[in-house]
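need coordinates for the following:
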Amino acid sequence: MNHSERTFRNVPEGTDFSERPWRNGLFGTSLEERTFQNVPRGTIFNKNGDRVVHFYNWTEYLLKFFKTIPNILKYHHFTFHMNNVGKVEIKEKVDGNTQIIDIKKDNDIMGFPREIFPEKLSAKRQWYLYEQVRQHIRDSQKQDEYCPLPNIEKPKSN
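Now for the predicted structure:
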């Protein structure tokens, strides 16, 4: 594997993969087929109540060291080179013109982002998940895990 260069491609929203022969490759892999280091999907706490998934404010952290890319949504191809740290090649299309832009600020990269602690779901949200989303989960055990009956009074509708 070549670690001296990394290319990221963003697929535009609304792209239809159903007629593509290569859709069963990377894009055809479903979440059901993937594993996440033995952590059940959608779970941030283990059976003992200990948090096993941590969230960090990467946006806040990275903005200290990197500039934003103007009009980023129009670009779909980004290449970073080990020998050109702080610069990124951007293209709108795979066969389009390449622009190289400097995204690194003068600050030395140090530290680690601040941890974010998820807020508890509101009563309104818990009841919405139970009444509207639960029915769409095929596995009954997953229904109880993801959309359990709330143990809080249902809020009155306005």
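
C-alpha from now on. contacts and neighbour counts both.
Fine.

mind checking the SS state of the spatially closest residue to Gly28 that is not a sequence neighbour?
Counting by Cα to Cα, 6 or more residues apart in numbering, Trp22 is the residue found nearest to Gly28 once chain neighbours are left out, at 7.9 Å. Under DSSP: H, G, I helix; E, B strand; the rest coil, Trp22 falls in the helix class.

quick one, helices of the chain?
With DSSP state H as the criterion, the chain has helices at 58-63, 123-128, 140-146.

how about this one, so we can line them up?
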Amino acid sequence: MMLLGHTKFTPDWHFGVWKIKWRQSDAECMEDIAYTVKASSRSRHNIPQRVNDPSRPVVFLNWKTFLENYFKLLKNITKYYHFRCTADEPRVLICREFCDSEEVRFNLLKARPEAGCLPTVKVIPPLDHLRQWYLYEKIAPFFINEVARDIVCPKPSIPK
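Next up is the predicted model:
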């Protein structure tokens, strides 16, 4: 349930459109899921972004560590529901608990980041062998398509 005065985020609607298509499918691997995303909209505005697609790489960056160098932490952020910034005060975040509450100003900027400076690439570790064995023994039996099963839950090469 949303608070009074809030609006829905547009991508939520697109996710809802995809969810309808997803319920009618029997997708068992990422390729199948990507197809349901593409097929969920007539105008093809839902586009899957696959992590291991070399033509459209998805790179994960370590934003948390990077931003800690430049911004202060806003304590009790969950009690605020209204946020705004202005061009007149670019370092200041203006917050309100509710639309009719008094505004509170926070200077969040510690230092200005250099132009073009990006965080380091986050390396995603592979699944450990215990997790691989769990998927193979507990999840793989539910697959209908053997090819999909071998892609998603292959037999681990490391003995148990």
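
picking that back up, which one of the helices of the first structure lies closest to Phe112 of the first structure?
When those are compared by Cα to Cα, helix 58-63 sits nearest Phe112 of the first structure, at 7.3 Å.

quick one: the closest one aligns where in the second structure?
Mapping helix 58-63 of the first structure onto the second structure (TM-score structural alignment) gives residues 63-68.

show me how far that stretch is from its chain's centre.
Stretch 63-68 of the second structure sits 16 Å away from the centroid of its parent chain (Cα atoms, centre = their mean, to the nearest Å).

same question, stretch 48-58 of the second structure
Computed by Cα atoms, centre = their mean, the chain-centroid distance of stretch 48-58 of the second structure equals 14 Å.

equivalent analysis for stretch 74-94 of the first structure, please.
20 Å.

any buried residues in it, and which?
Residues 75-80, 86-92 are the ones in stretch 74-94 of the first structure that count as buried (16 or more other Cα atoms under 10 Å).

among those residues, name the ones in strands.
In strands, judged by DSSP state E, the following of these are found: His77, Phe78, Thr79, Phe80, Lys87, Val88, Glu89, Ile90, Lys91.

which one is the most centrally placed residue in the second structure nearest to, not counting chain neighbours?
With distances taken as Cα atoms, centre = their mean, Phe60 lies nearest the centre of the second structure, 10.3 Å away. Once flanking residues are discounted, Phe60 of the second structure sits nearest to Lys122: 5.3 Å by Cα to Cα, 6+ apart.

which one in the first structure is aligned with that neighbour?
Per TM-score structural alignment, Lys122 of the second structure is aligned with Ile116.

its match contacts Phe55, doesn't it?
Yes: counting by Cα atoms under 8 Å, Ile116 of the first structure does reach Phe55; the two are 5.3 Å apart.

and the contacts of the match of helix 58-63 of the first structure?
With Cα atoms under 8 Å, 6 or more residues apart in numbering as the test, stretch 63-68 of the second structure has contacts from Leu118, Pro119, Thr120.

any buried residues in that stretch, and which?
Along stretch 63-68 of the second structure, these residues count as buried under the neighbour rule (16+ other Cα under 10 Å): Leu67.

likewise for stretch 132-146 of the second structure?
By neighbour count with 16+ other Cα under 10 Å, stretch 132-146 of the second structure contains the buried residues Gln132, Trp133, Leu135, Tyr136, Ala140, Phe143.

not including adjacent chain positions, what is the nearest residue to the first one?
This points to Gln132 of the second structure. Nearest in space to Gln132 of the second structure, with sequence neighbours left out and distances taken as Cα to Cα, 6+ apart, is Pro156 at 6.1 Å.

what's that neighbour aligned with over in the first structure?
Aligning on TM-score structural alignment places Pro156 of the second structure opposite Ile152 in the first structure.
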